[in-house]
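[1] Structure here, sequence nowhere to be found:
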């Protein structure tokens, strides 16, 4: 590649945000270089396990003892990586980081990033979220409100395909939805109980999920969800949204995108004279060659912690502590969501009922606490639940003596119904929850490792207690049996919703990015992954990343065409 060529834009990262940045910039006519630190993954071609079954793997889809060592931190999430999807998660031995305090950093280094393995839950923020910091004094005020982002939510939802139902809730704005997926036995019972026995605004709905469900929908290169629930392997039908099936092909169709995998961006280059960024420095992972690529606009979409790390490493006489770090806030206010706590229960009856397909979704219970005096708690902000019901796996009741006729009979008789939920609660921003660069430990490329010093605090622990208390009460009122709470050992990060580190705000003295996602003091550098988040809400953040990315990319295109970055 010609290192003297000046691109209109460089996008760092190809995940949820990077794919959208590439699409919007290219469709605006910008010649765009897209850099990905991991290997190439082409839609369909590079989904090697998409049609395999458990018996096609040597250990029935479990990792070997050797692989468990390689993925020892990625395994903290429990449900992955399995043998069918380990290639979409990083090898922890090859990509280490430091935990001054426990931080569960779940990553995927390849084209498409975690857009191939995300949970696809897609919820809008409301003004309750955007105004929370200002009202209770935690963090800095968001410089935007819902009305600023609503049209961009519309555009994203209509393009990616989000199924769900509109509810008219002030805390969970309605959207542009495709037909909702169905609830099933037990879930209807819980929904009915909540409507009859609570008067505090709580309700149950099907999850809003980025899957095409409208069979008449015309989406280029994608088809409706097939209910296989093998999404994390890569969907050959394109039923769920990913960068690989959707935004990157759209960018490629313009003829304006140059995609370069195996390219670790470690620094944004700053020009003291123009007071702008001029490009990025890269290490080629295959040749170890050091390269520099030039552009008029830079979009950092490498994932929240990686993008923060890039800015921390981008030092100069003007920015000795990291690019744009005049406020001292770069790397601070790291957040995530609560995860791995909730309850399970058994459901009597419905033994004559089953379900069709493998629904890649569950139900959702939106936040209702701390909405008014009736729902006020002794902690700030709120939480929601995600869960599902199912019939028990037949193997749970099979013992060594059950071979032969008993085994065959058991295979044909599903177990009883059960239900489970997990709470997702808001994590407040704290200045002392931070990520820094190690002064002693480096990775295989000679770059300083990230050092995490992040923890839950009193507000989070009080919320966790309430999350369990409330679901136990709901399950009991629904008449479910053997209600069991769970609160597994976890650290921040395991929700895989890491946010913050380059927060958005009005004032450059207290924040890193402005209302348009630009670094305050380097306006041709945009950050649109989770790094810019000034608070965390309690809903899955990916839809919000996408909406902000589309908004920022169109802002950047207008600025560039107006000659602001020349």
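    The structure has been received and is ready for your questions. On a predicted model such as this, the values are computed, not experimentally measured, just so you know. Numbers count the residues shown, from 1 in each chain.
[2] C-alpha from now on. contacts and neighbour counts both.
    Will do.
[3] Check whether residue 294 really touches residue 271, as I assumed.
    No. The pair residue 294 / residue 271 is not scored as a contact, 11.6 Å apart, by Cα atoms under 8 Å.
[4] Neighbour count for these two, which is higher?
    residue 294 (23 against 13; other Cα atoms under 10 Å).
[5] what residues are shared contacts of residue 294 and residue 271?
    residue 278 (Cα atoms under 8 Å, 6 or more residues apart in numbering).
[6] What segments of the stretch 201-350 of the chain are strands?
    With strands called from DSSP state E, counting those that start in this stretch, the stretch 201-350 of the chain shows them at 205-206, 257-260, 263-271, 276-284, 290-300, 341-347.
[7] I'd like to know which of those strands lies nearest to residue 553.
    Nearest of the strands of the stretch 201-350 of the chain to residue 553, taken as Cα to Cα: strand 290-300 at 8.4 Å.
[8] follow-up on the earlier one: nearest to residue 360 among the strands of the stretch 201-350 of the chain would be which one?
    strand 205-206 (11.3 Å).
[9] Can you give the distance of that closest one from its chain's centre?
    Relative to the centre of its chain, strand 205-206 is centred 20 Å away, using Cα atoms, centre = their mean, to the nearest Å.
[10] Now do that strand: which elements does it pack against?
    Packed against strand 205-206, as judged by 3 or more Cα pairs under 8 Å, 6 or more residues apart in numbering; DSSP states H and E, are the following elements: strand 363-365.
[11] what angle separates the helix or strand just after the strand it packs on from strand 341-347?
    Next helix or strand after strand 363-365 toward the C-terminus (DSSP states H and E): strand 383-391. Angle between the axes of strand 383-391 and strand 341-347 is 30 degrees (criterion: axes from the mean of the first three to the mean of the last three Cα atoms, to 10 degrees).
[12] residues touching the closest residue to residue 261 other than its chain neighbours, list them.
    Nearest non-adjacent residue to residue 261, counting by Cα to Cα, 6 or more residues apart in numbering: residue 36, 4.5 Å away. Counting by Cα under 8 Å, 6+ apart, residue 36 makes contact with 12-14, 109-111, 259-264.
[13] Contacts only, for the closest residue to residue 277 other than its chain neighbours.
    Distances taken as Cα to Cα, 6+ apart place residue 270 nearest to residue 277, at 4.4 Å, with adjacent residues excluded. Going by Cα under 8 Å, 6+ apart, residue 270 touches 276-279, 316.
[14] got TSV for those residues, with distance to residue 194 and neighbour count too?
    Output for the contacts of residue 270, formatted as TSV (distance: Cα to Cα, whole Å; neighbours: other Cα atoms under 10 Å):
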residue	distance to residue 194	neighbour count
276	55	19
277	54	22
278	56	21
279	54	23
316	57	14
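[15] take the one below as the second:
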């Protein structure tokens, strides 16, 4: 990769080290580099250059041997992550090898990982919603978990900051519990979605159906092209239309001349100096040579993804921290959360046979949370709430794939679109439970001889009650807006399927009950910052990545300020 500095010499000292190059790691690199810090980004996997390393970005199904399916050989390589249904011939090269990177499911948990420059920012769903004080105050009000050390006012300007650079398209609603972002023009609902919206909002005053708020450009921004409605996002976007580290933050960091990226760098541990009372560097294993190396810096940002960052902290032991760096509270590894997923309903919409839609819009609809907002909407069945995602469309020629029909009439029928269909699926908030946890497993080692994670996590009664309500509400709403042939469903997936794993190194006000403070610093080692999903104190019911971006930018600016004051 000629345009990036990858000349990271052994034992070199930097101003900052960032572990991981995904959504939050890219933001950390950008902000630290733009503030003048010589920054080393350590990436566990290979380099992925924007556009150059997107081999399937322009392939049609007939260009691929398995039409996008995955071979039995590759299924073995992805024997865990493949359960998600998200891995195929088009994107397999962006997913981690489960054989080389095992983990133990004490209870079923699907952990989807992406070990390369850009991480899962190449693969994510790009739905972006701000949190509100309904979320930041929830733990304090209902007594689950510990209180967040921040409120919406603390992060609001940082939401705006990252949104203006990342590019979020959507429409404003003016809801206090789902604050509006700094928006690019919204994508358009199709005719059936507009129809359902009108009926739904009439039948249920106070409920809303909107186009998803999404990190796709609907107009050019900072040299990036707008979305072409190809819906091939998880192959890498040659236009840079959706937000990824590869297309957006890492090039910005590189433009400063302050960035060094070291690929194939498996972080074994963070080095803690007992005399100085702070971290001084990072110890890595070269994934290609197995050589152990050390790099040094004044500050360290952990952005390896929620569970991977916690795995590194747990493995970073010393006389001061025998149970993992920053683990004075004993909470490191605990309070794992995800969103419940794939519960909802679908049905057929009559009419609109003379209408269709243009392109393959990489976005759907969103129905914001409407329960437990206030006393009027309070439920006595559960705490917290849920929202819905989904959309409408018409079945095409693919509907004939499993039919036994043949002949000219059958072929002609495939050219005629089928009926309009509409579906919604819920995302519910998971509470932070101490016994939903991860811990090091020294009996199961990875390819490089390092301890792996055991994951012990399950949905509990509150999540099950939320899921029951999601299913009932989804069916009822589709019935009342006039759909027919309605099928409600609950696929009863284990945690992990939402791919929104959060917690395990939570922020908090009290060092006795949390790992990080209000600016994402390890309480007892303040030059170590954790700003990926591990830092989350609760999970809300909306997609979390926009909040990771804002927290990372905020923490990076705090780190720079503290460095200038010689406090770190």
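    Done, it's in. Computed from a predicted model, the values in this text were never measured in an experiment.
[16] TM-score, when you put one on top of the other?
    Once superposed, chain against chain, the TM-score is 0.97 (TM-score structural alignment, normalised by the length of structure 1); 560 aligned residues with a Cα RMSD of 1.1 Å.
[17] follow-up on the earlier one: where's the aligned partner of the residue nearest to residue 261 of structure 1 in structure 2 relative to residue 487 of structure 2, distance?
    When structure 2 is aligned by TM-score structural alignment, the residue opposite residue 36 of structure 1 is residue 43. For residue 43 of structure 2, the distance to residue 487 of structure 2 equals 44 Å [Cα to Cα, to the nearest Å].
[18] What segments of the stretch 101-250 of structure 1 are helices?
    Remark: helices assigned in the stretch 101-250 of structure 1 by DSSP state H, counting those that start in this stretch are 127-130, 132-136, 146-160, 187-197, 248-253.
[19] Is it possible to get TSV of those that adds mean neighbour count and distance to residue 322 of structure 1?
    Listed next are the helices of the stretch 101-250 of structure 1 as TSV, based on neighbours: other Cα atoms under 10 Å; distance: least, Cα to Cα, whole Å:
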stretch	mean neighbour count	distance to residue 322 of structure 1
helix 127-130	18	27
helix 132-136	14	25
helix 146-160	17	29
helix 187-197	17	50
helix 248-253	20	30
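[20] which stretch among those comes nearest residue 350 of structure 1?
    Using Cα to Cα, those put helix 187-197 closest to residue 350 of structure 1, at 11.2 Å.
[21] Between the two ends of stretch 372-391 of structure 1, how far is it?
    Taking Cα to Cα, the first and last residues of stretch 372-391 of structure 1 lie 38 Å apart.
[22] what sits up against it?
    Contact partners of stretch 372-391 of structure 1, identified using Cα under 8 Å, 6+ apart, comprise 132, 136, 184-187, 200, 207, 354, 362-370, 414-426, 459-460, 462-463, 467, 537-539.
[23] Residue in structure 2 paired with residue 493 of structure 1?
    Under the alignment (TM-score structural alignment), residue 493 of structure 1 pairs with residue 496 in structure 2.
[24] In structure 1, what residue corresponds to residue 526 of structure 2?
    Counting by TM-score structural alignment, the partner of residue 526 of structure 2 is residue 523.
[25] scratch that, residue 254 of structure 2 is what I was asking about
    Aligned counterpart of residue 254 of structure 2 in structure 1: residue 252 (TM-score structural alignment).
[26] repeat for residue 236 of structure 2
    Taking TM-score structural alignment, residue 236 of structure 2 has residue 234 as its aligned residue in structure 1.
[27] pretty sure its match is touching residue 51, no?
    No. Counting by Cα under 8 Å, residue 234 of structure 1 stays clear of residue 51, with 9.8 Å between them.
[28] out of these two, which sits in the busier spot?
    Neighbour totals were compared for residue 234 of structure 1 and residue 51, and residue 234 leads with 29 against 14 (other Cα under 10 Å).
[29] so who does residue 413 of structure 1 touch?
    Counting by Cα under 8 Å, 6+ apart, residue 413 of structure 1 touches residue 394.
[30] how close does it sit to residue 397 of structure 1?
    Applying Cα to Cα, the value for residue 413 of structure 1 to residue 397 of structure 1 is 11 Å.
[31] Which stretch of structure 2 lines up against stretch 18-26 of structure 1?
    The aligned range for stretch 18-26 of structure 1 is 25-33, by TM-score structural alignment.
[32] Count the neighbours of residue 565 of structure 2 for me.
    9.
[33] Could you do residue 500 of structure 1 as well?
    30.
[34] you'd agree it is up against residue 307?
    No. Shown here, residue 500 of structure 1 and residue 307 do not form a contact pair, counting by Cα under 8 Å, at 10.3 Å.
[35] shared neighbours of the two, anything?
    residue 531.
[36] Quick check: the gap between the closest residue to residue 67 of structure 2 other than its chain neighbours and residue 496 of structure 2.
    Closest residue to residue 67 of structure 2 apart from its sequence neighbours, by Cα to Cα, 6+ apart: residue 61 at 4.5 Å. Counting by Cα to Cα, the separation of residue 61 of structure 2 from residue 496 of structure 2 is 29 Å.
[37] which one of the two has more residues nearby?
    Ranked by neighbour count (other Cα under 10 Å), residue 61 of structure 2 and residue 496 place residue 496 first, with 23 against 13.
[38] Distance check, that one against residue 459 of structure 2.
    Applying Cα to Cα to residue 496 of structure 2 and residue 459 of structure 2 gives a distance of 11 Å.
[39] go on, residue 125 of structure 2?
    Distance from residue 125 of structure 2 to residue 459 of structure 2, by Cα to Cα: 23 Å.
[40] before we move on, what about residue 194 of structure 2?
    For residue 194 of structure 2 relative to residue 459 of structure 2 (Cα to Cα), the value is 35 Å.
[41] and what of residue 545 of structure 2?
    As judged by Cα to Cα, residue 545 of structure 2 and residue 459 of structure 2 stand 22 Å apart.
[42] Then residue 175 of structure 2?
    29 Å.
[43] Of those two, which one has the most company?
    Legend: neighbour count by other Cα under 10 Å for residue 175 of structure 2 and residue 459, higher for residue 459 (19 against 10).
[44] How about the counterpart of that one in structure 1: what's its closest non-neighbour residue?
    In structure 1, residue 459 of structure 2 lines up with residue 456, judged by TM-score structural alignment. Of all residues not flanking residue 456 of structure 1 in the chain, residue 492 sits nearest, at 7.1 Å (Cα to Cα, 6+ apart).
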